[in-house]
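Colleague: Need the 3D shape of this:
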Amino acid sequence: MNTVIFRTAAPALSALMLVFSVFVMLRGHNEPGGGFIGGLIGASGIAIYSISAGAAATRRALRVHPITLAGLGVVLAAIAGFVSLATEVPFLTGLWWIFEFEGAEIALSTPLLFDIGVYAVVVGAISTIALALDGEEGDD
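Modeller: Next up is the predicted model:
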């Protein structure tokens, strides 16, 4: 199914899917979505690009090995839990900080940090699997 139309449309479709996956991840605690489903959408975009361009081109486009991204996600999710312990509340208790910036309120929270970690783990793990199925690591 590697047609000219697919090879032409896949980069734009992949970019759109990655942007949409970040949107789904960021709205996760207020509406349906979150890090896991956003990560699946993002990994699907990477897989589509890999099918059209090949595993070597996808690895070059990513610039970071996907398993490194997964490891970073685990660290971010753990940090979200340890921040709670530092404030003497149970592990993974949600904490919020609200800042005002030019008249707008910006809310940062440990659940957001946890969701970003889950997103990175899912994108990294699924992309690693997809790239391994698409081609050998030494194909670069």
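Colleague: okay, CA-based contacts and neighbour counts for the rest of this
Modeller: OK.
Colleague: can you pull out the strands in this structure?
Modeller: Remark: strands assigned in the chain by DSSP state E are 96-101, 104-109.
Colleague: of all those strands, which lies closest to Gly45?
Modeller: strand 104-109 (27.4 Å; C-alpha to C-alpha).
Colleague: got the buried residues for that closest one?
Modeller: By 16 or more other C-alpha atoms under 10 Å, strand 104-109 has no buried positions at all.
Colleague: Sequence B follows; please return its structure for comparison with A:
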Amino acid sequence: MNTLILRTVAPVIISLMVLFSIFVLLRGHNEPGGGFIGGLIAVSALAIFGIAYGVQAVRRAIIFHPLSIAGFGLLLATLSGLFSVFFGVPFMTGLWVYPSLLGVEVPLATVMSFDVGVYLVVVGGFASIALGLEERDHD
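Modeller: From the prediction side, this is the model:
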């Protein structure tokens, strides 16, 4: 389904979907959303990109191997949980730090790093499955 219309509209759709996936990721624990749903939206954008331009274009666009992305996400999510143990609180307890960036106090939390890890696991895992299935169909 490699049509001129799809190849023309795909960059706009993909850009909006990736932007929306990051929005859903960042609103995470305060409202509905988070790493899993944001990751699914990002993988959907990669699927549209793959339909429009092919598997090799997707592999070039994501730079790293999808399983490497998933592995890094799993490491980040695990470290986010273990970080609380070093401060004498139970595993997976959320910890916050408030650094000042250009005079503005920015709250950072292990909860957010966990969500980013889940996002990367979902993107890497599902992208690996989708790309593997698509390549197998063309062999």
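Colleague: would you turn the strands of the first structure into JSON lines with distance to Thr8 of the first structure?
Modeller: Formatted as JSON lines, these follow (distance: least, C-alpha to C-alpha, whole Å):
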{"stretch": "strand 96-101", "distance to Thr8 of the first structure": "42"}
{"stretch": "strand 104-109", "distance to Thr8 of the first structure": "39"}
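Colleague: The ones you listed: which one's closest to Gly38 of the first structure?
Modeller: Once the strands of the first structure are compared by C-alpha to C-alpha, strand 104-109 is nearest, at 18.0 Å.
Colleague: That closest one against the second structure, how far on average?
Modeller: Strand 104-109 of the first structure differs from its equivalent in the second structure by a mean of 1.0 Å after superposition (mean C-alpha distance after the TM-score superposition for the first structure).
Colleague: Just give me how far that strand sits from the chain centre.
Modeller: Offset of strand 104-109 of the first structure from its chain centre (C-alpha atoms, centre = their mean, to the nearest Å): 21 Å.
Colleague: do stretch 82-95 of the first structure as well
Modeller: 24 Å.
Colleague: Show me the longest helix that occurs in the second structure.
Modeller: helix 110-137 (DSSP state H).
Colleague: about what we covered before: out of the strands of the first structure, which gets nearest to Gly34 of the first structure?
Modeller: strand 104-109 (13.8 Å).
Colleague: what helices or strands is the closest one leaning on?
Modeller: strand 96-101 (3 or more C-alpha pairs under 8 Å, 6 or more residues apart in numbering; DSSP states H and E).
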